[in-house]
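*Asks:* Could you work out the structure for the sequence below:
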Amino acid sequence: MGSTKTNPGNYFEDFKLGQVLNHATPRTITEGDVSLYTALYGGRFALQSADSFAIDCGLQAAPIDDLLVFHIVFGKTVPDVSLNAVANLGYADVRFLAPVYPGDSVQTTSEVIGLKENSNGKTGVVYVRSTGTNQLGEVVLDYVRWVMVRKKDVDAPAPETVLPDLPEVVDPANFQLPADLDFSNVDATLSGSPHFFDDYDVGEKIDHVDGMTIEEAEHMMATRLYQNTAKVHFNQHMMKDDRMGRRLIYGGHIISLARGLSFNGLGNAFFIGAINGGSHTAPTFAGDTIFAWSEVLDKADIPGRSDAGALRIRTLGVKNATCEDFPDKGEDGKRDPNVVLDLDYWVILPKATV
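*Replies:* Below you'll find the model as predicted:
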């Protein structure tokens, strides 16, 4: 008889409303992680690239990229939440609450806040709120995601349907910027962009111009970097029999590529204040080339800050098609099939005059 010491992951019927999952493997984030993340996505934001620039902005050192923190905190949840997932469906109320620096350690807990069995009786949707904390117990990241998970026993009774009440938009009044942050003298030459908060208009669209092709080794290396164990990203032996026939790219990989590409047009968007919502609207595979464009949805002052403001941005990731025509939904309401990411988020920029 075989051993039963391995973790098969949770199936839909294993989740219970209010259940708390304390995830394994805390992770110390190092400068090595930062270098590898830069090699994978090519991010050029000055605040995350140079201690000298960050110190001039009042910080102790260059902070870890917000999305690297997100992916590592997210990766902790996969063995317990989405090992048996069909798809990660969306995010909401993603709040970046404190900077993380090289040498900080993060760990994650999740609470099940919603359940809904699908009509086919074979899968269900699980909603979890996941919280990442540092070694001091400070919350650095808090977010909700929902994921479609297989049932192991199709005859297992359906739970009562509970859908969480989630905000459509995170209120900028709830942003928590570092107390010592000072954007009053940002050097636009060093930052690589002359465009500050004041220079953007609601409704403005930005083609980020550049494209980046995904290689098979890169997306698997990235997903391993986050200790994300989801089988669909790694196991070609399994995926050859899937309807896709090949490994799927982790959705967060596309988010990071789009964020990296957005530097060309949003170079002073140093922090992500929050992610309001996001959806992976089509799968991506190795060999696809990702482009991105953004639209400014809103502008907001940040209470107590005269040196920084927030832009609500919608960024679309597009595969194998340039974005000079801003591919989106057609007049019939159908989404352009090349659009693979639709992300609604707040970025924090310096103001030009304070």
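
*Asks:* contacts, neighbours, all on C-alpha from now
*Replies:* OK.

*Asks:* can you give me the end-to-end distance of stretch 316-332?
*Replies:* Start to finish, the residues bounding stretch 316-332 are 19 Å apart (C-alpha to C-alpha, to the nearest Å).

*Asks:* Touching that stretch from outside, list them.
*Replies:* With C-alpha atoms under 8 Å, 6 or more residues apart in numbering as the test, stretch 316-332 has contacts from 205, 207-209, 211, 254-255, 258, 284, 288-294, 335-336, 338-343.

*Asks:* and what of stretch 281-288?
*Replies:* 213-216, 219, 246-249, 319-320, 337-342.

*Asks:* after the helix or strand hosting T223 comes which helix or strand?
*Replies:* T223 is part of helix 216-225, with elements assigned from DSSP states H and E. The helix or strand immediately downstream of helix 216-225 is helix 236-239, counting by DSSP H and E.

*Asks:* What is the distance between that following helix and the centre of its chain?
*Replies:* 26 Å (C-alpha atoms, centre = their mean, to the nearest Å).

*Asks:* now the angle from the next helix or strand after it to helix 216-225?
*Replies:* The helix or strand immediately downstream of helix 236-239 is helix 251-261, counting by DSSP H and E. Interaxial angle, helix 251-261 versus helix 216-225 (axes from the mean of the first three to the mean of the last three C-alpha atoms, to 10 degrees): 110 degrees.

*Asks:* other SSEs contacting helix 251-261?
*Replies:* Helix 251-261 sits against helix 31-41, helix 216-225, strand 289-301, strand 308-319, strand 339-350, with contacts defined as 3 or more C-alpha pairs under 8 Å, 6 or more residues apart in numbering; DSSP states H and E.

*Asks:* which other residues reach the shortest one?
*Replies:* Helix 216-225 is contacted from outside by 33, 37, 40, 72, 229, 233-234, 249-250, 253, 285-287, using C-alpha under 8 Å, 6+ apart.

*Asks:* Please spell out the ChimeraX selection for the buried subset of those.
*Replies:* Selection command for ChimeraX covering only the buried members of the contacts of helix 216-225, criterion 16 or more other C-alpha atoms under 10 Å:
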select :33,37,40,72,229,233,234,249,250,253,285,286
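
*Asks:* Next, the second sequence, to be compared with the first:
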Amino acid sequence: MGKTNPGRFFEDYEVGDVIRHAVPRTVAEGERALYHALYPARHALYSSDEFAAACGLEGSPLDDLMAFHVVFGKTVPDISLNAVANLGYAQGRWLKPVYPGDTLRAESQVIGLKQNSNGKSGVVWVQTRGFNQVGEIVLDYVRWVMVRKGDLDAPAPETVIPDLPAVVPASELVIPEGLSFEDYDFELAGAPHRWGDYEIGEKIDHVDGVTIEEAEHMLATRLWQNTAKVHFDATFREDGKRLIYGGHVISMARALSFNGLANAQMIVALNGGAHANPCFAGDTVRAWSEVLDRAETSVPGIGAIRLRLVAVKQGAEPFALKTEAGKYAPEVLLDLDYWALMPI
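*Replies:* The predicted structure is shown next:
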């Protein structure tokens, strides 16, 4: 007894706690191949060493969202093993590209707590940082999670709700060292559309759809070493269904967005996100985007485009988002707000 980990419950967190997550993970070309097999990922910078070298990088990085999933997966045993739901993201930035051979580790600091009125659960806010093998921060982000209480009689903590910005300012976006789109090959990238071709308020239907398979989402979630029970154990939910990891939907939607946003190459910030409704095996995921903003960066020729990426399932109306009552339409799976880099 006492040697297994039941996971932390809401009453086990204190504001200021720093949690170093097990286990460091060296990522390589195998992870890239699996990522590209699981999602229809085709952005050129992440597919070709030669294309990436022509853009000033040492080689093709691993996909930004792959790095996010690996770091996120590290946090699950300590943050969300007993979660009811992952509620949202904010203040995320990718600070360094991740290359094959890099070793990633993660740590999180508790920055907020609020017990729910039912006394059975509460919301935990954490800021998570992912580090490479030389201690550089490759990404950081805030997320908040609703977590069950293990002891219903445990006293409620003092409520602390962090003040989080709605958007990462364009001036705080980090452009990878050496990145240049001066010799960018639009033909090889797959589309001619530049930063200046997109207008604020423009909506893009990404056309394609992918049906989620049970085996594939479980393989993906195991790949990220995400141990949350709701994704694997069919007895854990009353309906007997395995919940699709929200990151699986994010990567699927991002990959689908290639058709219309092929030149939105690098994700550099995560402004916010909501998993609006659950996704299950058998659902067919489609995606659309809205251009929310554009900004120049500190590097000539590289523009930042702020995009809303929405994933929907079968039965959704065109560009479905919210009902007249202001709630997400039941077919909406994901509402993600991010900054990406694009040639001007």
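
*Asks:* Assumed E331 of structure 1 was part of a helix.
*Replies:* No. Following the definition DSSP: H, G, I helix; E, B strand; the rest coil, E331 of structure 1 is coil and is not counted among the residues of a helix.

*Asks:* what lines up against it once you look at structure 2?
*Replies:* For E331 of structure 1, the aligned residue in structure 2 is E324 (criterion: TM-score structural alignment).

*Asks:* what's the neighbour count on its match?
*Replies:* By the other C-alpha atoms under 10 Å criterion, the neighbourhood of E324 of structure 2 contains 7 residues.

*Asks:* Could you measure from it over to K203 of structure 2?
*Replies:* 20 Å.

*Asks:* Skipping its backbone neighbours, what lies nearest V18 of structure 2 in space?
*Replies:* Taking C-alpha to C-alpha, 6 or more residues apart in numbering, and ignoring the residues beside it in sequence, V18 of structure 2 has Q109 as its nearest neighbour in space, at 4.3 Å.

*Asks:* Count the residues that sit near the equivalent of D12 of structure 2 over in structure 1.
*Replies:* In structure 1, the position corresponding to D12 of structure 2 is occupied by D14, as judged by TM-score structural alignment. For D14 of structure 1, the number of neighbouring residues by other C-alpha under 10 Å comes to 11.

*Asks:* can you check S298 of structure 2 too?
*Replies:* S298 of structure 2, neighbours per other C-alpha under 10 Å, totals 13.

*Asks:* what sits against it?
*Replies:* So S298 of structure 2 contacts I175 (C-alpha under 8 Å, 6+ apart).

*Asks:* if I look at it, how far off is L179 of structure 2?
*Replies:* Separation of S298 of structure 2 from L179 of structure 2 (C-alpha to C-alpha): 11 Å.

*Asks:* corresponding residue for A33 of structure 2 in structure 1?
*Replies:* That one, A33 of structure 2, aligns with S35 by TM-score structural alignment.

*Asks:* Kindly report the same for A90 of structure 2.
*Replies:* Pairing criterion TM-score structural alignment: the partner of A90 of structure 2 within structure 1 is identified as A92.

*Asks:* So its match versus I55 of structure 1, what's the distance?
*Replies:* For A92 of structure 1, the distance to I55 of structure 1 under the criterion C-alpha to C-alpha works out to 32 Å.

*Asks:* the more surrounded of those two?
*Replies:* A92 (24 against 16).

*Asks:* Tell me how far the residue lying closest to that one once chain neighbours are set aside lies from G330 of structure 1.
*Replies:* Of all residues beyond its chain neighbours, the one nearest A92 of structure 1 is G277 (4.5 Å), with distances taken as C-alpha to C-alpha, 6+ apart. For G277 of structure 1, the distance to G330 of structure 1 (C-alpha to C-alpha) stands at 21 Å.

*Asks:* More neighbours: these two, which one.
*Replies:* Counted by other C-alpha under 10 Å, G277 of structure 1 and G330 do not tie: G277 has more neighbours, with 22 against 9.

*Asks:* Counterpart of that one over in structure 2?
*Replies:* Going residue by residue (TM-score structural alignment), G277 of structure 1 aligns to G272.

*Asks:* now that match, what's its secondary structure?
*Replies:* With three-state DSSP as the basis, G272 of structure 2 sits in strand.

*Asks:* What range does the helix holding T223 of structure 1 cover in structure 2?
*Replies:* Using TM-score structural alignment, the partner range for helix 216-225 of structure 1 is residues 214-223.

*Asks:* for the stretch 101-250 of structure 1, what spans make up the strands?
*Replies:* Secondary structure of the stretch 101-250 of structure 1 by DSSP state E, counting those that start in this stretch: the strands cover 105-117, 123-133, 139-150, 205-207, 212-213.

*Asks:* Let me know which of the ones you listed is tucked in deepest.
*Replies:* With neighbours defined as mean count of other C-alpha atoms under 10 Å, the strands of the stretch 101-250 of structure 1 peak in mean count at strand 123-133, which reaches a mean of 24.
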